[in-house]
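Colleague: quick one, structure for this:
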Amino acid sequence: MGDGSSEAVILLVEDSPGDIRLIEEAFSDGNIANSLNVVSDGQEALDFINRRGEYEEARRPDIVLLDLNLPKVDGEDVLHEIKHHPELGHVPVIVLTGLDDDLIESRDLDHDADEDAVLEKPVDPGEFVALIRSFEEFRLAIMRED
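Modeller: Alright, predicted model coming up:
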């Protein structure tokens, strides 16, 4: 697969520097081998997943961490695009949100995020690392089957 790297390619779509720092620290504390790509608005996220412009050489992400409340293009639109993308439909998306469960359900994310995870902000680093590990093991298990 690609360059043979066992690092997970993770795309973090987040506009809050504090949340970005928290997630970077959680990865490093959790000792997760990853290539973390950070984009700070929905338009950049779409460019990354579609390999446009400066992201032409980007590797496809194995996991996407997506804040819903983004500038330029809304996080829900990014989620929809990922889930309907021919090469990314299977990629797990972890939705990062400050919304509570009732609001999430009322915004009808379910049809796009049904097999994925929703983490409420502020993100709990322990819970976050456990979640990433479960996705990473799932991804590596799939890769080993090839």
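
Colleague: can we go C-alpha only for contacts and neighbour counts from here?
Modeller: Noted.

Colleague: contacts for the helix or strand hosting residue 47, please.
Modeller: In the assignment (DSSP states H and E), residue 47 maps to helix 42-49. Residues outside helix 42-49 that contact it (Cα atoms under 8 Å, 6 or more residues apart in numbering) are 13, 39, 53, 55-56, 58, 60-61, 70-75, 78, 81-82.

Colleague: here's the other one to compare against:
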Amino acid sequence: MLKPILLTEDNPRDLELTLIALERSQLANEVVIARDGVEALDYLLRREQYADRPEGNPAVMLLDLKLPRVDGLDVLATVRATPELRSIPVVMLTSSREEPDLLRAYSLGVNAYVVKPVEFKDFVGAISDLGVFWAVLNEPPPGSMRLQRARLAPHEPREDA
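Modeller: This next block holds a predicted model:
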């Protein structure tokens, strides 16, 4: 079962462009959209409207920096401070080139910081590359797949046991 991609973006234009880019990359992963930091944390922590969502973390979180209610850096800080969420790859996807934002994101443990390209073709290419890398090529931390398989089929022998 493929893990979803959590896309946290409040700008309707950037959201639409990111969804187009992910679709063009032909990833089969479901894309879950959060339009602000609170909604992203609700999804990750399985609360409010997401209280009944299946267990498990997204394959990757694409996180905008400037978000309403709770900004991207505060979301990142919460993710890294929460043991169950700590291993989620987080890619800051932002228009900010400000050095303090970049430094703070890396000090909080972001996996990648990508400035959104202005040109549509470049934007699509960047998002496609990100999606393929984090959802397909990247190896999750040891143990995360074992735990997921054990929850799905605890009575079956595991390949990696």
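
Colleague: can you tell me which of the contacts of helix 42-49 of the first structure are in strands?
Modeller: Members of those lying in strands (criterion: DSSP state E): 13, 39.

Colleague: select only the buried ones of the contacts of helix 42-49 of the first structure in ChimeraX?
Modeller: Here is the ChimeraX command that selects the buried residues among the contacts of helix 42-49 of the first structure (16 or more other Cα atoms under 10 Å):
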select :13,39,60,61,70,73,75,78,81,82
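
Colleague: okay, the helix holding residue 47 of the first structure sits on what stretch of the second structure?
Modeller: Aligned by TM-score structural alignment, helix 42-49 of the first structure falls on residues 37-44 of the second structure.

Colleague: enumerate the positions of the matching stretch that are buried.
Modeller: For stretch 37-44 of the second structure, the neighbour count (16+ other Cα under 10 Å) marks 37, 38, 39, 40, 41, 43, 44 as buried.

Colleague: residue 94 of the first structure -> the second structure?
Modeller: In the second structure, the residue paired with residue 94 of the first structure is residue 91, using TM-score structural alignment.

Colleague: residue 72 of the first structure now?
Modeller: Under the alignment (TM-score structural alignment), residue 72 of the first structure maps onto residue 69 of the second structure.

Colleague: contacting residues around its match?
Modeller: Going by Cα under 8 Å, 6+ apart, residue 69 of the second structure touches 36, 37, 38.

Colleague: out of those residues, flag the one nearest to residue 20 of the second structure.
Modeller: The closest of those to residue 20 of the second structure turns out to be residue 36 (Cα to Cα; 19.8 Å).

Colleague: number of nearby residues for that closest one?
Modeller: A total of 23 residues lie near residue 36 of the second structure under the criterion other Cα atoms under 10 Å.

Colleague: pretty sure it sits against residue 66.
Modeller: No: judged on Cα atoms under 8 Å, residue 36 of the second structure makes no contact with residue 66 at a distance of 9.0 Å.
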